[in-house]
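Engineer: what's the 3D shape of this:
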Amino acid sequence: MTILVVGASGATGSQLVEQLLIEKHYVKVIVRSPEKLPESWKTNTNIQIISASLLELSDNKMSEIVSDCNVIASCLGHNLTWKGVYGQPRKLVTDATRRLCNAVKLNNHQRPTKFVLMNTTGNRNRDLNEPISFAQKCVIGLLRLLLPPHVDNEKAADYLRIQIGQNNTTIEWVAVRPDGLINEEEVSDYEIHPSPTRSAIFNAGKVSRINVGHFMASLINDDDLWARWEGQMPVIYSKSHQD
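Structural biologist: Sure, this is the predicted structure:
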């Protein structure tokens, strides 16, 4: 299986790539600074490193890159710096999701391409009308005003929910929502829920980045797991970090 991973140089994206390489998939990554990638990737014949800024690629080039991909996985996010949060591109995740999906449509494959988006528990799945407290609504409202990356995450998921939808013959999707991300060395037990089981603002849980990578890779590997969560926004928590 050939899989394109964008955001592969990030802390979670790199974990996803490692999990996919363990499963012997052929992985393409698009990165601006390939010199920062692990040396083991540069000598691995199962990985193709494309040095480019994703949103600066032409439509034709992007279509060419995804033409042989069965799956696209996005772990894109904004760097937690002033420029990363408030600078351009403000809609990095949304624009990348839209353009990658458009590139898939241009190729008109016989079978649907899978799209796995890393999102956040701070974003509600409005298909399920998930209840949140008035206080959390107020905080989320402030985040929308003050933190452009939060709006970007919301709009990226909304693009998949609304524009791609549930019955698209070209693209199938899952948006994975981790709670508070932490670093751990090994995969541990984790749990998956259709909606948050705790407040993302006032009682956040934790999940390791390697567990998120493992779950995203499992969605790609396991057709039954994919069928369970297709068109949904599952929430992931590490069991060892829940009360």
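
Engineer: from here on, contacts and neighbour counts on C-alpha atoms
Structural biologist: Will do.

Engineer: Three-state assignment for Ile236, please.
Structural biologist: Secondary structure for Ile236, judged by DSSP: H, G, I helix; E, B strand; the rest coil, is strand.

Engineer: all helices of this protein, in order?
Structural biologist: Using DSSP state H, the helices of the chain run over 11-22, 39-42, 59-66, 82-86, 92-107, 134-146, 148-158, 209-221, 223-229.

Engineer: now render those helices as a markdown table, adding mean neighbour count.
Structural biologist: Converted to a markdown table, the helices of the chain look like this (neighbours: other C-alpha atoms under 10 Å):
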| stretch | mean neighbour count |
| --- | --- |
| helix 11-22 | 22 |
| helix 39-42 | 12 |
| helix 59-66 | 16 |
| helix 82-86 | 14 |
| helix 92-107 | 20 |
| helix 134-146 | 13 |
| helix 148-158 | 21 |
| helix 209-221 | 23 |
| helix 223-229 | 14 |
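
Engineer: and this one, please, so the two structures can be compared:
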Amino acid sequence: MKLLVIGGTGKTGREIIKQGLSQGHVITAVVRNPSKVKYSHTNLKVLKGNVLIPKSYETSFQGQDAVLSALGHKKFIIKTTILSRGTKNIITAMERNNVKRLICITSLGVNDSKFKLGLYYTLFTIPFILFFYFLDKSKQEKLIMNSELEWTIVRPGQLTNGKKRTIYKHGKNVGHYLLTKMISRADVAHFMLNLLKQNTYLKKTVGLTY
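Structural biologist: I've put the predicted structure just below:
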């Protein structure tokens, strides 16, 4: 398949690119700083673009089969709207170029998965450290849900840099009210790429943890 990856310089985005190439996909990565993409492959094209500036990347959507978004934000930004504004632009570009399939990462603890990232996140981290970030994730999800795209929103638990296991839990009720469940970025990428092969979670949200 021809895949457009957003957020390809982040740790999860790099895993999506690496695993996607190993599976034979043709990947276009839209990134702000192409020099941060360390892979060189005949099936990989790296384009410079900023999701907040649609003109910088919109033509890259032409002819794509699906978009995989691992869009994040800069560290230590307290109040951010990058996710919602960027996703709104992505949706518009997909609609204009007739690209239907969108698989996007957000997080457990957002919208109707509130409290499922464990007590530590629910009572401390989200309200006192990541409040605006999770608020932006909430807006991001609602934009996707209200679109006409064939979307899936993947809500992982706490992300780690662990190895790919390919064995994990996924579904509507994944997560825990007391404990913080984890998942490696490698397995998040594995799950997202597998979603391209089936429609189980089409127009649905899905939690993902060990």
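
Engineer: returning to what we had before: so which of the helices of the first structure gets nearest Leu4 of the first structure?
Structural biologist: Each of the helices of the first structure was scored for nearness to Leu4 of the first structure using C-alpha to C-alpha, and the closest is helix 59-66 (7.1 Å).

Engineer: what sits up against the closest one?
Structural biologist: Residues from elsewhere that reach helix 59-66 of the first structure, judged by C-alpha atoms under 8 Å, 6 or more residues apart in numbering: 4, 72, 99-100, 103-104, 106-107.

Engineer: quickly note the distance from the residue most central in space within the first structure to Asn46 of the first structure.
Structural biologist: For the first structure, the residue nearest the mean C-alpha position is Met118 (2.2 Å; C-alpha atoms, centre = their mean). Going from Met118 of the first structure to Asn46 of the first structure by C-alpha to C-alpha, to the nearest Å gives 23 Å.

Engineer: check Pro112 of the first structure too.
Structural biologist: Taking C-alpha to C-alpha as the measure, Pro112 of the first structure falls 23 Å from Asn46 of the first structure.

Engineer: could you check how far the aligned partner of Leu147 of the first structure in the second structure is from Thr81 of the second structure?
Structural biologist: Under the alignment (TM-score structural alignment), Leu147 of the first structure pairs with Phe131 in the second structure. From Phe131 of the second structure over to Thr81 of the second structure the distance is 12 Å, taken as C-alpha to C-alpha.

Engineer: how many neighbours does the counterpart of Phe115 of the first structure in the second structure have?
Structural biologist: Alignment note: Phe115 of the first structure maps to Leu102 in the second structure; criterion TM-score structural alignment. Counted with other C-alpha atoms under 10 Å, the neighbours of Leu102 of the second structure add up to 23.

Engineer: hmm, Leu102 of the second structure is touching Leu68, no?
Structural biologist: Yes - between Leu102 of the second structure and Leu68 there is a contact at 6.0 Å, judged by C-alpha atoms under 8 Å.

Engineer: check the offset of stretch 7-24 of the second structure from the chain's centre.
Structural biologist: 11 Å (C-alpha atoms, centre = their mean, to the nearest Å).
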